[in-house]
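>>> predicted structure and sequence below. I'll ask about it afterward.
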Amino acid sequence: MKKQLYFVVLLIIAALALSACSEGSTEEASNADDVIDIVWYPNESASDLKSSRKAIGKMIEEETGKKVEHHLTTDYAIAIETITNGNADIAYMGAQGYIEAKNKNDTIQPLAVSTGPSGTLEDAVYHSWLAVNTDDQEKYKKDGAYSLDTIEGKKFSFVSNSSTSGFKVPSARIIGHFSEKEKYTDLTEEDLMQGGSLFSQVLFGNSHQGSAVNLLTGNANVAAFCDVCVENYVEVTEGKENTVGAVYKVSDDAAEPFNKVAGSTFTLMDVTPVLNAPIAANMDALGKADFDTLQKLFTSDKMANNEDIFVPEDSGKSGLFFKTDKERFAEVDDSWFDPIRELSK
């Protein structure tokens, strides 16, 4: 009888152990569900970019058999937190946002990065601009050349302190310049985020479009924003694109929020190349199988040749990515973003 009881207890213990293992497997698998959630920064949440977002979602649905849900945001911090805490599977985010998310959750991994015209990562860059209103451009010159010295005491607009090209890169440029002056030896990013130190007033546009509009409406004298986030709304009228001194005009039929400043012009006083932004994944939420599937999809010719995703530059259509030559997505590892990490050291 005792021997029988002993075997019964062993069976119960074994059953409980198997049950525990089964529950653990179920919990792990449940992180990768039948929906792939994509969170978008404010810049890419604009209504005129809906067709590009929809095209990406459609390709993901066809490849995975899962439903795609798009989460639009009005704040960088919300987008970063959404991917960090697993409420989204993937996110299209700047290098700085990716770094912040990975610092909080090491399961965040880069899925793909858009290349340059060569179709490689060698020229996978966009540009961070410091712009001024064209009518005021002479105020920002010193001995006939544009100078960062002239922005001291001005009203300045950044994008978000989590923006790579709308804060991190221009801040590094500004601090590098002014810290050579005795008055600003200890200048920090925190100083640039508030008026009363280098700038008389500091604004945040919450998107690159918003920062540009801060400039064009006169709320700021100088603004930081990037080329790719405003190229759907502006065109070069003088000089060569992405060069100091180039003049851009807001198109007469520009979509919101530029419709309120149609016809306005701005001039570039400073231009800095920036590493292209990644599409990042939360590996806990997405799962390795879907990650591999999506990485193969994003880097495929099928994705590169989809004109709703890589919009032909001369089409006149708005898009998240443009095709001038051989642009496509490419795999990239975490170390590729180290140059941006160095800006915080």
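Sure thing, it's come through. Residues are numbered from 1 along each chain as shown.
>>> from now on I want contacts and neighbour counts done on CA atoms only, so please keep to that.
OK.
>>> quick one: distance of the helix or strand hosting R341 to the chain centre.
According to DSSP states H and E, R341 maps onto helix 338-342. What separates the centre of helix 338-342 from the centre of its chain is 15 Å, taken as CA atoms, centre = their mean, to the nearest Å.
>>> show me the contact partners of the longest strand that the chain contains.
Using DSSP state E, we find that the single longest strand of the chain is strand 265-275. Here strand 265-275 makes contact (CA atoms under 8 Å, 6 or more residues apart in numbering) with 95, 124-134, 137, 140, 146-147, 164-165, 169-170, 216, 242-250, 337.
>>> tell me which of those fall in helices.
A95, V169, P170, L216 (DSSP state H).
>>> before we move on, the earlier item: just the buried residues of the contacts of strand 265-275.
Buried subset of the contacts of strand 265-275 (neighbour count, 16 or more other CA atoms under 10 Å): 95, 124-134, 137, 140, 146, 164-165, 169-170, 216, 242-250, 337.
>>> re the thing from before, okay, and which of the contacts of strand 265-275 map to strands?
Within the contacts of strand 265-275, residues falling in strands by DSSP E are 125-133, 146, 247-250.
>>> could you point out which element follows the longest strand of the chain?
strand 278-282.
>>> who are the packing partners of that next one?
Under the contact definition 3 or more CA pairs under 8 Å, 6 or more residues apart in numbering; DSSP states H and E, strand 278-282 sits against helix 76-84, strand 90-92, helix 95-104, strand 108-114.
>>> repeat that for 6 Å
Packing partners of strand 278-282 (3 or more CA pairs under 6 Å, 6 or more residues apart in numbering; DSSP states H and E): strand 90-92, strand 108-114.
>>> which residues are contacting that strand?
Outside strand 278-282, the residues that touch it by CA atoms under 6 Å, 6 or more residues apart in numbering are D89, I90, A91, Y92, M93, T107, I108, Q109, P110, L111, A112, V113.
>>> any idea how far it is from the chain center?
Using CA atoms, centre = their mean, the offset of strand 278-282 from its chain centre is 10 Å.
>>> same question, stretch 10-24
Distance, centroid of stretch 10-24 to centroid of chain: 46 Å (CA atoms, centre = their mean).
>>> for T293, give its distance to K323.
According to CA to CA, to the nearest Å, T293 and K323 sit 24 Å apart.
>>> ok, and here's another one to check against it:
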Amino acid sequence: MYKKIGSFFMVVMILSILAACSDGSAGGASSDDVIDIVWYPNESGNELKAARDEIGNVIEEETGKEVEHHLTTDYAIAIETIANDNAELAFMGAQGYIEANSKNDAVKPMVVPTGPSGTLEDAMYHSWLAVNVDDQTNYKNGDDFSLDTIEGKRFSFVSNSSTSGFVVPSSTIMENFSDKELTEEDLMEGGPLFEQVLFGGSHQGSAVNLLNGNADVAAFCDTCVENYVEVAEGEENTVGSVYKVKDNAEEPFNTVTGSEFTLMNVTPVLNAPFVANTNLLSDEEFETIQNLFSSEEIANNEAIFVPEDSDESGLFFKSGDERFVPVEDQWFNPIRELSATK
């Protein structure tokens, strides 16, 4: 009798321990008094700590809850973290949001940063295809850059879950080589089009793959590298413009300071959203944080929207009336439809 009772309590103890482990920090799940924000690799670097912390601070002040930052080294980890109910908030690209939402419809878009107009009309950044400046003539037909020239080259993408580092550029490339009837999978490996395919894991990593000689052509975006590079020749986000890595650039660009690259292709992309997991946030909490992000206080917070002429690193920059505005799921349909066509 005692043996049976002892076995029963042993089972109860084991189940309690397992339940505790599944809800603890090791699994990444947030407790009721903690809001966990998961960040892509692009925004997980030390140089952006102050910007992340300021966003956490204002959320803490508004909600009375502690904010914990979940930094990642892989797009898939960030997507799975928010989709698997292990984080309340995430800042991610349109494609990442679409993937997380398809896994868990409780993941909803909250806000996106606008363009200089302060509206969604110009809420966009840019996907680049870049080559080393000394090699640029190899990628031209006559005076103009041509995507035909990238065939047989070593190519670097960011991640196959990256909007501007894979979905948009791969669509552009497949359209250019439409006669080859390429698939998305064909572009993920060497053979069908490229000699070799690399994935940088972040936009910074893809750019460095180009600049350190591991790739001949690389896809990455303007906003993720703007803290490290400056225009050396031409206009921002213009084909043919030359960018130079700053002399004081932090990791991972500290090994390629002074290097220059040229833009051979530039494509506008919908801005990245902050998204929320509504399984973990109540309707009231969602609205509270959405209203906070959309407020004048945040729009004028120079630690969040860094003035364009500042030397400070930041997640978002202000050249006009940039701010956060609420956004609905349907706004991302152009990216969703782009992915569906592949």
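Great, that's in hand. Computed from a predicted structure; not experimentally measured.
>>> and the helix holding R341 of the first structure, which residues are buried?
Those buried within helix 338-342 of the first structure under the rule 16+ other CA under 10 Å are I340.
>>> for the counterpart of R341 of the first structure in the second structure, which non-adjacent residue is closest in space?
Matched by TM-score structural alignment, R341 of the first structure corresponds to R336 in the second structure. Leaving aside its sequence neighbours, R336 of the second structure sits nearest to I98 (CA to CA, 6 or more residues apart in numbering; 6.8 Å).
>>> ok, that neighbour to E296 of the second structure distance?
Taking CA to CA, one finds I98 of the second structure at 28 Å from E296 of the second structure.
>>> higher neighbour count, these two?
I98 (25 against 12; other CA atoms under 10 Å).
>>> stretch 226-246 of the first structure corresponds to what range in the second structure?
Residues 221-241 of the second structure are matched to stretch 226-246 of the first structure when aligned by TM-score structural alignment.
>>> what do you get for stretch 35-51 of the first structure?
Under TM-score structural alignment, the match for stretch 35-51 of the first structure is residues 34-50.
>>> the matching stretch spans what distance, first to last residue?
Using CA to CA, one end of stretch 34-50 of the second structure lies 20 Å from the other.
>>> comparing T293 and K323 of the first structure, which residue is more hemmed in?
Neighbour totals were compared for T293 of the first structure and K323, and K323 leads with 21 against 13 (other CA under 10 Å).
>>> any idea what that one aligns with in the second structure?
Correspondence of K323 of the first structure to the second structure, assessed by TM-score structural alignment: K318.
>>> for its match, which non-adjacent residue is closest in space?
The shortest distance from K318 of the second structure to any non-neighbouring residue, by CA to CA, 6+ apart, is to P307 (4.9 Å).
>>> what do you get for V68 of the first structure?
Per CA to CA, 6+ apart, closest to V68 of the first structure is I36, 4.8 Å.
>>> and the host helix or strand of D37 of the first structure, what does it pack against?
Using DSSP H and E, D37 of the first structure sits within strand 35-40. Using 3+ CA pairs under 6 Å, 6+ apart, the elements in contact with strand 35-40 of the first structure are strand 67-72, strand 90-92.
>>> at 8 Å what do you get?
Using 3+ CA pairs under 8 Å, 6+ apart, strand 35-40 of the first structure sits against strand 67-72, helix 76-84, strand 90-92.
>>> of the ones you listed, flag the one that's most buried.
strand 90-92 (a mean of 26; mean count of other CA atoms under 10 Å).
>>> hmm, who's touching that strand?
36-41, 79, 83, 277-282, 286.
>>> go on, stretch 331-345 of the first structure?
Under the criterion CA under 8 Å, 6+ apart, residues 95-96, 99, 109-113, 164, 168-169, 172, 275, 295, 299 lie in contact with stretch 331-345 of the first structure.
>>> ok, the match of K323 of the first structure to S127 of the second structure distance?
According to CA to CA, K318 of the second structure and S127 of the second structure sit 20 Å apart.
>>> which ones are touching the nearest residue to V231 of the second structure once chain neighbours are set aside?
Using CA to CA, 6+ apart and skipping residues adjacent in sequence, the residue nearest V231 of the second structure is Y243, 4.4 Å away. When contacts are counted by CA under 8 Å, 6+ apart, Y243 of the second structure touches V229, E230, V231, A232, E233, E260, F261, T262.
>>> rerun that using 6 Å as the cut-off
E230, V231, A232, E260, F261.
>>> quick check: it vs Y228 of the second structure, distance?
Taking CA to CA as the measure, Y243 of the second structure falls 10 Å from Y228 of the second structure.
>>> with F199 of the second structure instead?
In this view, F199 of the second structure and Y228 of the second structure are 20 Å apart by CA to CA.
>>> quick check: longest helix of the second structure.
Taking DSSP H as the criterion, the second structure has its longest helix at helix 2-23.
>>> mind listing what's buried in that helix?
Across helix 2-23 of the second structure, burial judged by 16+ other CA under 10 Å covers no residue at all.
>>> distance from the chain centre to it, please.
Taking mean C-alpha positions (CA atoms, centre = their mean), helix 2-23 of the second structure and its chain are 42 Å apart.
>>> also stretch 217-237 of the first structure?
From the chain centre to the centre of stretch 217-237 of the first structure is a distance of 16 Å (CA atoms, centre = their mean).
>>> and the furthest pair within the contacts of strand 278-282 of the first structure?
Greatest spatial distance among the contacts of strand 278-282 of the first structure (CA to CA): T107 and V113, at 17.6 Å.
>>> of these two, who's got more company?
Per other CA under 10 Å, whichever of T107 of the first structure and V113 has more neighbours is V113, with 24 against 16.
>>> show me what the more buried one aligns to in the second structure.
Using TM-score structural alignment, V113 of the first structure sits opposite V112 in the second structure.
>>> my guess is its match meets R323, correct?
No: taking contacts as CA atoms under 6 Å, V112 of the second structure lies outside contact range of R323: 8.2 Å.
>>> what residues are shared contacts of these two?
Counting by CA under 6 Å, 6+ apart, nothing touches both V112 of the second structure and R323.
>>> confirm that I289 of the second structure sits in a helix.
Yes: assessed with DSSP: H, G, I helix; E, B strand; the rest coil, I289 of the second structure lies in a helix.
>>> near L148 of the first structure, how many other residues are there?
17.
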